[in-house]
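*Asks:* here is my input; please provide its structure:
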Amino acid sequence: MTGIYIGNGNVIHFTRGAGQEIGTGTVLDRLFLSSSPSNPSDSPCPRCGDQSRADGVISSCLECFLSGGDLYQFQYGISPAIFLAKARGGTCTLARSDPPEDVLHRAEYLLQNGFGGYHISKNNCEDFAIYCKTGLLVFTTISVGRSGQAAAFFAAASTIMSSPLRFMTTGFGGLTAVGCGIYCIGRIVSDIGVRRDVMKIPVERLVAQSGVDDEPEAAKQTSKEE
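*Replies:* All right, here's what the predicted structure looks like:
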């Protein structure tokens, strides 16, 4: 799980409540871990309370955020060579981070206003953190996942599904080289730092647009008539 550290031992992050059916409804829900804190309700955190079923953008203490896991720093603005050297997705991006004051403003604004519905492959905790750090969002509806973890998964799936059978005649070594090449290309072209279907969106505009999109149709028609 990925979040924004805001100081004083607190992290703002995007989560889905345990047991809530707001993922993809596919095997991906079991392959990716939920970013929901795992403190049981019978022993809530003295600082955060019971957040085991928390949903949306929340603030947690660092201990609840980690839930017993290790702490890693997500890297921004790295070179393509270093990016490809990190075979595991969800650890870095080519996109550069904005100044800390901009990052904190986005995170705190979304804490109050939300970041939409959680979707394991298109709108997850990594997407939230990357948006807070960069202000970048994918604006096309034709997308199979914006985050590094999702991009790595789909790149790996593409490698398996698209490798022509004829490459097997070159031997295992040739097939492996081709597969690695497809995987690396898939990861790098999916990174938000190089994609062309991204744009920088102010957080106020993002929330305002989400509010309009979430309005009932009748309310939209009433507004037009006024």
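*Asks:* alpha carbons only for contacts and neighbour counts from here, please
*Replies:* Noted.
*Asks:* how about residues contacting the longest helix anywhere in the chain?
*Replies:* Ordering each helix of the chain by length in residues (DSSP state H) puts helix 172-190 first. Applying Cα atoms under 8 Å, 6 or more residues apart in numbering, the contact partners of helix 172-190 are 80, 83-84, 89, 146, 148, 151-152, 154-156, 158-160, 163, 167-168, 194-195.
*Asks:* please give the structure of this sequence too, so both can be compared:
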Amino acid sequence: MGVFSNMIDREQLNPGDHIYSWRQAYIYAHHGIYVGDGMVIHFTRRAGQEIGTGTVLDSLILSSSPSHSPDNPCPKCGHQSRTDGVISSCLDCFLCGGNLYLFEYAVSPAFFVAKARGGTCTLAPSDPTEDTLHRASFLLENGFGGYNIFKNNCEDFAIYCKTGLLVITSISVGRSGQAASCLAAASAIVSTPLRFMTTSFGGLAVVGFGMYCVSRLVSDIGVRRDVSKVPVERLIASPALGVPEQTAETAKED
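*Replies:* As a prediction, the model looks like this:
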């Protein structure tokens, strides 16, 4: 564990750990909660719907559901390639051939900024293991609303299980560090002040990276003011608290 990599061995895993594995040549990571006995609870969309836009963009990112075919199901967790929502998979199916990484909580601001890639750590502290496992198990039975790549994705699910924190405003991104990093990068590139603060390429790069880091930092759930701790039972009873409801089409398919 360190600034350059959060990779761990399977022997280091403990129930309640927030884990992730990179997909598509490190384009994005898939997150979940390890619950013990080689099983992971995670939130995903079925094949061809990972982005969830209903357009051709959905086919650009592969589904994070296990990829075993109906003719060759996983001996431990079965055939789940067409399953979506909150599911339970074995660790091998969750990793899909990738390496295992541990998401870090309660890191310092300096460490957070040094981890320039989003979706690997947060300043927010985690709750006790029993709370994490309770939330994950409860959501496995009751769902986590509709999938949204910017507001309600697999990382949002895992962070909620670990912290119980929900974003209470509807105009910002969710808890996901990956989504916040994408928006921070876009903001740093197109921001008008960059044109006036420097004219050299090196200076432009420094200013742009600085704005990227600041944007990531202020979007982290550990410092945001638009988050609230919500019991998982209340979350299911009141979807308007921050978890998007399933669309009628998705609900019908389920």
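*Asks:* coming back round to it: what's the first helix or strand after the longest helix of the first structure?
*Replies:* Moving toward the C-terminus from helix 172-190 of the first structure, the next helix or strand (DSSP states H and E) is strand 198-200.
*Asks:* in the second structure, what residues pair with that next one?
*Replies:* Aligned using TM-score structural alignment, strand 198-200 of the first structure spans residues 227-229 in the second structure.
*Asks:* for stretch 49-68 of the first structure, measure first residue to last.
*Replies:* From its first residue to its last, stretch 49-68 of the first structure covers 17 Å (Cα to Cα, to the nearest Å).
*Asks:* in the second structure, what residues pair with that stretch?
*Replies:* Alignment of stretch 49-68 of the first structure against the second structure: residues 78-97, by TM-score structural alignment.
*Asks:* just the strands in the first structure please.
*Replies:* 3-7, 10-15, 56-61, 136-138, 198-200 (DSSP state E).
*Asks:* single out the most deeply packed of those strands.
*Replies:* strand 10-15 (a mean of 25; mean count of other Cα atoms under 10 Å).
*Asks:* residue 102 of the first structure: how many residues sit nearby?
*Replies:* Residue 102 of the first structure has 16 neighbouring residues, counting by other Cα atoms under 10 Å.
*Asks:* residue contacts, the equivalent of it over in the second structure?
*Replies:* Aligned by TM-score structural alignment, residue 102 of the first structure pairs with residue 131 of the second structure. For residue 131 of the second structure, the contact set (Cα under 8 Å, 6+ apart) comprises 161, 162.
*Asks:* tell me how far residue 131 of the second structure lies from residue 200 of the second structure.
*Replies:* 51 Å.
*Asks:* again, but for residue 128 of the second structure
*Replies:* Counting by Cα to Cα - residue 128 of the second structure and residue 200 of the second structure are separated by 49 Å.
*Asks:* repeat that for residue 216 of the second structure.
*Replies:* 24 Å.
*Asks:* settle it for me: which of those two has more neighbours?
*Replies:* For residue 216 of the second structure versus residue 200, the count of surrounding residues by other Cα under 10 Å is larger for residue 216: 24 against 9.
*Asks:* residue in the first structure matching the more buried one?
*Replies:* Using TM-score structural alignment, residue 216 of the second structure lines up with residue 187 in the first structure.
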